[in-house]
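Undergrad: Just the structure for this:
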Amino acid sequence: MTAPEGGQAALRKAARRARRLDARDPLAPFVGRFAPAADGRLFLDSSSLGRLPAATPELLDRVVRGDWGDRPAQGRAPWRDLPQRIGDRMAAAVLGARPGEVVAADCTSVNLYKLTVAALDARRGRRTVVVDDDNSPTDRYVVAGVAAERERALRTVHTHPETGLDMETLRAAVDEDVAVVVLSLVSHRSGALLDMAEVHEIAHAQGALVPALAGAGLFVDHLPPDRVRLSPGPLSTRFADVLEAVCRFREVLSGSGPGGWGV
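TA: The predicted structure is shown next:
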């Protein structure tokens, strides 16, 4: 089935415009840093692993054959402070955080579990956890599991599938019994962007904590200074950005923190 002539003309016009935009896109040179998609197909799913960086296979081979293969046990010594070193580089380059506030560790599900448990421990007298129904399913499963494990009530607020979460809806859901509010900065379905400064204002007015999920380095100006940030998607490594006051939280999975020997 072919498009009508008018439709084909519109497609050709759109293609020409896309090529002009690509030609002056300052990020265009970065395309060559990633492995091309098979058969020239477009890859628009950025929520999980993303495209393979072209340098990764050689780097992995060097680590496996060199650091591990040639040095056995001694090869792991430089790895122990990698979470802090990578975190500091991310903090300086794109996150606007201070040295020591960012670590690269675990995956979203593990980090979200640890942060939610830590937040509940810090608000022991509170019985409710708030999440929205447009949050990543993986995140909602983790939060629901923590709430059930800790015998807390799970309060789910409705989010519009296109325009996102209404702040008045959130304000009505957060009261003095809420310990933690778990939301995503960017909707994984529609791309709707939350005003995280207002989210924090609403939560903090009632004494609740917010482990806010966001794309690492994206929309940083929307986040207030007292943030806990994780990049999205359930599979890849995450950057946990914590303020100094939160650093007093106990490591939930003993030995799994930065520099630990847990796996």
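Undergrad: all contacts plus neighbour counts: C-alpha atoms, from now on.
TA: Noted.
Undergrad: Now do residue 86 against residue 103, distance only.
TA: 7 Å (C-alpha to C-alpha, to the nearest Å).
Undergrad: Of these two, which one has the most company?
TA: Neighbours per residue, other C-alpha atoms under 10 Å: of residue 86 and residue 103, the larger number sits with residue 103, 25 against 16.
Undergrad: Pull the contacting residues for the more buried one.
TA: Taking C-alpha atoms under 8 Å, 6 or more residues apart in numbering, we find residue 103 in contact with 83, 84, 85, 86, 87, 88, 239, 240, 241, 258.
Undergrad: for comparison, sequence B:
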Amino acid sequence: MPRGKPVPRPVSVYALLDPVTLKPRYVGHSTRLADRVGIHWCTRHSDRYLPVRAWLASLDEPPPYVVLAADVPFEARYEAEAAWTERLLAEGEDLLNVSIGAKISPQVAASTNAARRRHLAAKRLRERGRRPTRAPRPRLSPEARRQRYVEASRRRRERERLASDAAIVASGVRPPTAATAKTRWALVAAQTEAVAQLLTAISPVRPVREAVATWLGVPGYTATRRLDAARQLLAERETTSEAREVAA
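TA: I've put the predicted structure just below:
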């Protein structure tokens, strides 16, 4: 016989009782009642806060429980749980349920925000085998995506500029003036010319000079680093020449 979808087992509606007063404190349902009660006790110290978990964490031993309804059809499990929850609440019992059946309780709904309610509703739908409906997101055209990227880049640069200005103001350092910047670039140009002459003297071969010129044009290297690199290269050439003379 072909294998099909397993038939859901009957559900039992239960209530966790207070060990002292034996009054119901929580109503739930499960197809495996003993395992479900054990899970309640084992997850009482979970990071996610629930009123029933906080109550169980205050106990020294697992609470007793009672079966309110047995052999409930699987499709009617939420209706049966909601019926018993509303009945006990009407009798004045202090229950710790966050939801009544498949719906969130009015007391909890009044103290939670809309995002939390949507999360619980989507969770209930997933447990029922259904997917929550979402509004389709409009597809952006390539031009719209490019404009959004340009706008995001502009906002990022503006934030970086404001942060830089705030850091300069906090440090007390005055920003360079136009005359200071002109003097600084003149010094960099002079040092760069000195490096070029030094490297040309090291190797007068034309391809090497062209490579040096290309290297000097790479952005990100300051004049001081170029001078240090030139001196290091000169020292390596002298060491190599001495080694060749010794070998000869």
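Undergrad: Got a TM-score for the two of them?
TA: Once superposed, chain against chain, the TM-score is 0.20 (TM-score structural alignment, normalised by the length of structure 2); 86 aligned residues with a C-alpha RMSD of 5.8 Å.
Undergrad: sorry, back to before: of the contacts of residue 103 of structure 1, which belong to helices?
TA: Using DSSP state H, the subset of those located in helices is 83, 84, 85, 86, 87, 88.
Undergrad: And the strands in structure 2, which stretches?
TA: Here structure 2 has its strands, by DSSP state E, at 11-17, 24-30, 65-72, 99-100, 103-104.
Undergrad: ugh, wrong one, I meant the stretch 101-250 of structure 1
TA: For the stretch 101-250 of structure 1, the strands defined by DSSP state E, counting those that start in this stretch cover 102-107, 128-132, 153-157, 178-182, 212-213, 229-230, 237-241.
Undergrad: Any chance of TSV for these, columns distance to residue 15 of structure 1?
TA: Shown next, in TSV, are these (distance: least, C-alpha to C-alpha, whole Å):
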stretch	distance to residue 15 of structure 1
strand 102-107	38
strand 128-132	37
strand 153-157	40
strand 178-182	40
strand 212-213	34
strand 229-230	35
strand 237-241	35
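Undergrad: do you know which of those strands lies nearest residue 58 of structure 1?
TA: strand 237-241 (18.9 Å; C-alpha to C-alpha).
Undergrad: now the angle from that closest one to strand 102-107?
TA: 140 degrees (axes from the mean of the first three to the mean of the last three C-alpha atoms, to 10 degrees).
Undergrad: Now do strand 237-241 of structure 1: which elements does it pack against?
TA: strand 102-107, helix 108-122, strand 229-230 (3 or more C-alpha pairs under 8 Å, 6 or more residues apart in numbering; DSSP states H and E).
Undergrad: which of the ones in helices among the contacts of residue 103 of structure 1 lies closest to residue 204 of structure 1?
TA: Looking across those and measuring by C-alpha to C-alpha, the closest to residue 204 of structure 1 is residue 87, at 26.1 Å.
Undergrad: Give me the neighbour count for the closest one.
TA: For residue 87 of structure 1, using other C-alpha under 10 Å, the count is 26.
Undergrad: Next: residue 85 of structure 2.
TA: Neighbours of residue 85 of structure 2 using other C-alpha under 10 Å come to 24.
Undergrad: so it makes contact with residue 100?
TA: Yes: with contact defined as C-alpha atoms under 8 Å, residue 85 of structure 2 reaches residue 100; the gap is 6.3 Å.
Undergrad: Could you dump the ones in helices among the contacts of residue 103 of structure 1 into CSV and include distance to residue 199 of structure 1?
TA: Shown next, in CSV, are those (distance: C-alpha to C-alpha, whole Å):
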residue, distance to residue 199 of structure 1
83, 28
84, 28
85, 30
86, 28
87, 25
88, 26
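Undergrad: just the residues you listed now: which is nearest residue 59 of structure 1?
TA: residue 86 (15.5 Å).
Undergrad: The closest one touches residue 104, doesn't it?
TA: Yes: Residue 86 of structure 1 is within contact range of residue 104, at 6.4 Å (criterion: C-alpha under 8 Å).
Undergrad: Residues in contact with both of those two, list them for me.
TA: Common neighbours of residue 86 of structure 1 and residue 104 (C-alpha under 8 Å, 6+ apart) do not exist.
Undergrad: Contact partners for residue 59 of structure 1?
TA: So residue 59 of structure 1 contacts nothing (C-alpha under 8 Å, 6+ apart).
Undergrad: Kindly confirm my reading that it is in a strand.
TA: No: applying DSSP: H, G, I helix; E, B strand; the rest coil, one finds residue 59 of structure 1 to be helix, outside a strand.
Undergrad: measure it to residue 89 of structure 1 for me?
TA: 18 Å.
Undergrad: if we can go back for a sec, out of the ones in helices among the contacts of residue 103 of structure 1, which is nearest to residue 132 of structure 1?
TA: Of these, the one sitting nearest to residue 132 of structure 1 (C-alpha to C-alpha) turns out to be residue 87, at 28.6 Å.
Undergrad: wait, that closest one sits on residue 237?
TA: No: at 11.4 Å, residue 87 of structure 1 and residue 237 do not qualify as touching, with contact defined as C-alpha under 8 Å.
Undergrad: got any residues that touch both of these two?
TA: residue 104.
Undergrad: Run through the helices of structure 2 in chain order.
TA: In structure 2, the helices defined using DSSP H lie at 33-42, 51-57, 77-90, 106-111, 114-127, 142-171, 178-202, 206-216, 223-247.
Undergrad: can you pull the contacts of residue 189 of structure 2?
TA: residue 223.
Undergrad: mind running it again at 10 Å?
TA: 183, 195, 223 (C-alpha atoms under 10 Å, 6 or more residues apart in numbering).
Undergrad: and residue 16 of structure 2, how many neighbours?
TA: Neighbours around residue 16 of structure 2, by other C-alpha under 10 Å: 23.
Undergrad: Just the element for residue 16 of structure 1, please.
TA: helix 5-23 (DSSP states H and E).
Undergrad: Mind giving me the packing neighbours of that helix?
TA: With contacts defined as 3 or more C-alpha pairs under 10 Å, 6 or more residues apart in numbering; DSSP states H and E, helix 5-23 of structure 1 has no helix or strand neighbours.
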